[in-house]
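Using only what follows, build the 3D model:
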Amino acid sequence: MLYRCIQAENRKLHASPIWIMFFLLPVISAGYGTFNYMQNLGLLTESWYNLWTQHTLFYSLFFFPAMVAIYAAYLWRLEHLGHNWNLIMSAPVRPLALFFAKFIVVVKLVVLTQFLIFTLYCLCGKIFAALPGWPPPDTLFFLLRGALGGLSVIALQLILSMLIRSFAIPIFIALFGGIVGMLVASRGKGLCWPYALMQYGMNSNKSEDLLAGNYPSFFAACLVWLVLLFLVARQLLSCRDVRS
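You can find the predicted model right below:
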C-alpha cells in the first residue's frame, strides 16, 4: 500500500511546473555564490573550499528551505482542493502512509537537488573562477551530510503544508526558519533547531569542518528531530482531521 502511495505522489510530478523551480533556484543560488566569491577575492583565497562556502551560504539559508517548502506545499495541494481531504481520510490507507509517501518523494527531490547544486558548483569553479583541479572529496561529503540534516526540514515542512492550506505561508515560514537557523548556529546551538542541521551538514560559510569531533551529536540530533516530527504527524493524522 505504501508503494502505491509513493507511485501516486510521483505521478503528481509528471509535467509539473515544480521542475521549473527545481532548475531555476539552484542556478540563481549558484549565480549569487559565484558572484559573491568573485567580488571578494581580496578577502578570500582562490580555492574550492572558499567557493563552496559562498555557494552554500545562500543555498543553505534561503534556497534550500524555500525549495523544500515548495516541494511539500505542491504535494499537499491536491488534498487541499474541494473535499479531497475527506476522501483521503476515508480511504483504506493509513494516513501516516500517505505522509511517509510524500516524505519519500520530497527526499528524492532533495537528493536530486543536492547533486544539481554540486554540479553547478563544479561548473562555476572551472568556468568562472578558473580554479585548478577538481573539488576536494570533503565537499561531496558535506553535500551528503546536508541531505541528512535536511530530513527534519522535509518532515517539518510537510506538517506545515498539511496544516496550512495556503501555498505561500509555509514558504515564508521556511525562509524565516533558515534565517533563525543561521542565528542559532552562530551561537553554537544549531543542534536545537531543525533548519540549522542542514546548514551544519553543508558546512556553510566555514572553511573548517563545523562537525569535527561532533558527529555523534549531529547524527543524534537528526534522528531525534525526525522521530519527533513523525510522531507529531501521526498524532495529527490519528486524532483529528486537518481542515482544508
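
contacts and neighbour counts: CA atoms only from here.
Noted.

for this protein, what's the longest helix?
Identified as the longest helix of the chain according to DSSP state H is helix 95-127.

mind listing what's buried in that helix?
By 16 or more other Cα atoms under 10 Å, the buried positions in helix 95-127 come out as 95-107, 109-111, 113-114, 116-118, 120-122, 124-126.

Please, which helix or strand holds the residue sitting furthest away from the middle of the chain?
Largest separation from the mean C-alpha position in the chain: Gly42, at 31.8 Å (Cα atoms, centre = their mean). Here Gly42, judged by DSSP states H and E, is contained in no helix and no strand.

Tell me the spacing between it and Leu131.
Gly42 sits 16 Å away from Leu131, taking Cα to Cα, to the nearest Å as the criterion.

ok, now Leu13?
For Leu13, the distance to Leu131 - Cα to Cα - is 37 Å.

try Ser16
36 Å.

all helices for this protein, in order.
Taking DSSP H as the criterion, the chain carries its helices at 2-11, 18-39, 48-58, 64-77, 84-90, 95-127, 137-149, 151-163, 168-186, 194-202, 215-239.

Identify, out of the ones you listed, the most deeply packed stretch.
Highest mean neighbour count among the helices of the chain (mean count of other Cα atoms under 10 Å): helix 194-202, with a mean of 29.

For that one, which outside residues touch it?
Contact partners of helix 194-202, identified using Cα atoms under 8 Å, 6 or more residues apart in numbering, comprise 56, 60-61, 65, 142-150, 152-153, 177-178, 180-182, 184-185, 190-191, 210-211, 218, 222, 225.

Swap in 6 Å and give it another go.
With contact meaning Cα atoms under 6 Å, 6 or more residues apart in numbering, helix 194-202 is reached by 60, 142-143, 145-146, 149-150, 152-153, 177-178, 181, 190.

Also stretch 53-64?
With Cα under 6 Å, 6+ apart, stretch 53-64 has contacts from 29-30, 33, 175, 178-179, 199, 204-206.

Could you also give me the structure for this second sequence? I'd like to compare it with the first:
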Amino acid sequence: MKHANLAGLMACELAKIKGSRIGIFVVLYPLIMVLTGTGMTLISGGFGTDGWHLLWARATGFYGMAMYAVGIAVIASLVWRVEHKGGNWNALMSSGTPAWGVMTGKTLAIGLLSALMQPVFLITAILVGKLAGLPGMLPLEYWWSVLASMIACLPVAAAQSAFSCFIRPFAPPIAMGLVLAGANTFLLLLHLTPAYFLPYGILTRSTMMGSAASRIGTSFPVDPVTPATMCISIGTSIGMTLIIIAIASLILEKRDIHV
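Below is the predicted model of the structure:
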C-alpha cells in the first residue's frame, strides 16, 4: 500500500465509504441548489429575454459564491468520519500508508465526489430550462465552466480534507468552509488580488466563469470562457491542491494527533 498509485489510493478511500449515503447527497445537493435558484427566478417574474443566461446566473450565483464549497465541506466530513470512529484512526496510522498517501487518497476521493455534483447541477439546469419552455440549449460556454469547476473543486477538497483530518467533530469543518467561502467572496468584492488564487476564490471564479454572473450584477470581475482562462483555472487549481496536500501531509507526519 505504501507505494500504491494515485488511482489505488483513491479507490481505497472510496471503498471505505461504500454503502454510505454520501451518493444521495452528491445527487440531491446540486439538484436542490438549482431548483432553489431557478424557483426564485420564476417567482420574481420568469426568465424574460435572457432565457438560459438568466437561469444559469441565478442557479450559479449563491451556489458559486458559497454553497458549492459548503457541499464539498460536507463530503469531506463524511469521508473522514469513518476514520474518527472507534479505533479506525490508529488502524489508519499503522497501516503503512505514508502521510502523503493518506492526504492524497482522501483529497482525490473527496474531489471526485465533489466533481460529480457538477454534472448533476448541469443536467438539472437543462431540465429546468426545458420544463420552463426555454428555446434551444444551454450555451456551450457554461458547459466549459462546469468542466473548469470540476477541477477547481480540488483545492477546496484538499483544504476541507485537512480540516476534517485534524478536527474530529463532524460540524466544525463544515462551518469553517462556509466562513472561508463567505470571507473569500468578500475579498473578491474588495478586488483584492490574493483572493483570486486562494482555494475558495479559485472555485468561485471557475464556477461562475462566463457571462452569466454579470447579468445579476456581481461586483467582482467574472472571467470569460477562453482557452487562457481555462488554463489559468486548471493550472492554479492543481498547483494550490499540491501545496495544500504537501503542507497537510507534513503536519500529519510530524504531529501527534489525539482522537
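
Any idea what the TM-score is?
Once superposed, chain against chain, the TM-score is 0.89 (TM-score structural alignment, normalised by the length of structure 1); 243 aligned residues with a Cα RMSD of 2.3 Å.

out of Ser16 and Leu131 of structure 1, which sits in the more crowded spot?
Leu131 (16 against 10; other Cα atoms under 10 Å).

what's the distance between the more buried one and Tyr37 of structure 1?
12 Å.

For Leu138 of structure 2, see how far away the nearest residue to Met150 of structure 2 once chain neighbours are set aside is.
With Cα to Cα, 6 or more residues apart in numbering as the criterion, Met150 of structure 2 has its nearest non-adjacent residue at 4.5 Å, and that residue is Ala115. Per Cα to Cα, Ala115 of structure 2 is found 20 Å from Leu138 of structure 2.

Ok, Met1 of structure 2 next?
Met1 of structure 2 is 44 Å from Leu138 of structure 2, by Cα to Cα.

Report the spatially closest residue to whichever residue in structure 2 pairs up with Gly33 of structure 1, excluding sequence-adjacent ones.
Matched to structure 2 by TM-score structural alignment, Gly33 of structure 1 sits across from Gly37. In space, and not counting its chain neighbours, Gly37 of structure 2 is closest to Ala59: 4.6 Å by Cα to Cα, 6+ apart.

how close does the one you found sit to Thr38 of structure 2?
Ala59 of structure 2 is 6 Å from Thr38 of structure 2, by Cα to Cα.

what about the equivalent of Lys12 of structure 1 over in structure 2, neighbour count?
Counting by TM-score structural alignment, Lys12 of structure 1 corresponds to Lys16 in structure 2. Lys16 of structure 2 is flanked by 13 other residues according to other Cα under 10 Å.

what's the neighbour count on the closest residue to Lys16 of structure 2 other than its chain neighbours?
The shortest distance from Lys16 of structure 2 to any non-neighbouring residue, by Cα to Cα, 6+ apart, is to Val82 (7.6 Å). Look at Val82 of structure 2: counted by other Cα under 10 Å, it has 14 neighbours.

Can you find the partner of Val82 of structure 2 in structure 1?
The alignment partner of Val82 of structure 2 in structure 1, by TM-score structural alignment, is Leu78.

Look up how far Ser244 of structure 1 lies from its match.
Leu78 of structure 1 sits at a distance of 10 Å from Ser244 of structure 1 (criterion: Cα to Cα).

and if you look at Ser217 of structure 1?
From Ser217 of structure 1 to Ser244 of structure 1 the distance is 38 Å (Cα to Cα).

Could you do Asn10 of structure 1 as well?
Asn10 of structure 1 is 22 Å from Ser244 of structure 1, by Cα to Cα.

Aligned against structure 1, show me the partner of Ile123 of structure 2.
Here Ile123 of structure 2 is matched to Thr119 in structure 1, going by TM-score structural alignment.

just Thr97 of structure 2 next, same as before
Under TM-score structural alignment, Thr97 of structure 2 pairs with Val93 in structure 1.

Any idea which residue is closest to the centre of structure 2?
Nearest to the mean C-alpha position of structure 2, by Cα atoms, centre = their mean, lies Cys153 at 3.7 Å.

so what's that one up against?
Taking Cα under 6 Å, 6+ apart as the test, what Cys153 of structure 2 contacts is Leu203.

Just tell me what it corresponds to in structure 1.
In structure 1, Cys153 of structure 2 lands on Gly150 (TM-score structural alignment).

before we move on, what about Phe166 of structure 2?
Using TM-score structural alignment, the equivalent of Phe166 of structure 2 in structure 1 is Leu163.

Number of residues surrounding the residue nearest to its match when sequence neighbours are not counted?
The shortest distance from Leu163 of structure 1 to any non-neighbouring residue, by Cα to Cα, 6+ apart, is to Val242 (6.0 Å). Val242 of structure 1 has 15 neighbouring residues, counting by other Cα under 10 Å.

Trace Val242 of structure 1 over to structure 2, please.
Using TM-score structural alignment, the partner of Val242 of structure 1 in structure 2 is Ile257.

now Ser60 of structure 1
In structure 2, the residue matched to Ser60 of structure 1 (TM-score structural alignment) is Gly64.

Against Glu253 of structure 2, how distant is that match?
Distance from Gly64 of structure 2 to Glu253 of structure 2, by Cα to Cα: 34 Å.

likewise Leu188 of structure 2?
Leu188 of structure 2 is 34 Å from Glu253 of structure 2, by Cα to Cα.

can you check Leu14 of structure 2 too?
Leu14 of structure 2 is 22 Å from Glu253 of structure 2, where distance means Cα to Cα.

ok, now Val70 of structure 2?
27 Å.

which residues touch Ala213 of structure 2?
Counting by Cα under 6 Å, 6+ apart, Ala213 of structure 2 touches Ala57.

Tell me which residue of structure 1 lines up with it.
Aligned counterpart of Ala213 of structure 2 in structure 1: Lys206 (TM-score structural alignment).

Against Leu81 of structure 1, how distant is its match?
From Lys206 of structure 1 to Leu81 of structure 1 the distance is 44 Å (Cα to Cα).

okay, how far is it across stretch 162-175 of structure 1, tip to tip?
Stretch 162-175 of structure 1 end-to-end distance (Cα to Cα) = 18 Å.

again, but for stretch 187-195 of structure 2
End-to-end for stretch 187-195 of structure 2, by Cα to Cα: 6 Å.

residues near Gly188 of structure 1, how many?
Neighbours around Gly188 of structure 1, by other Cα under 10 Å: 10.

Cool, thanks, talk later.
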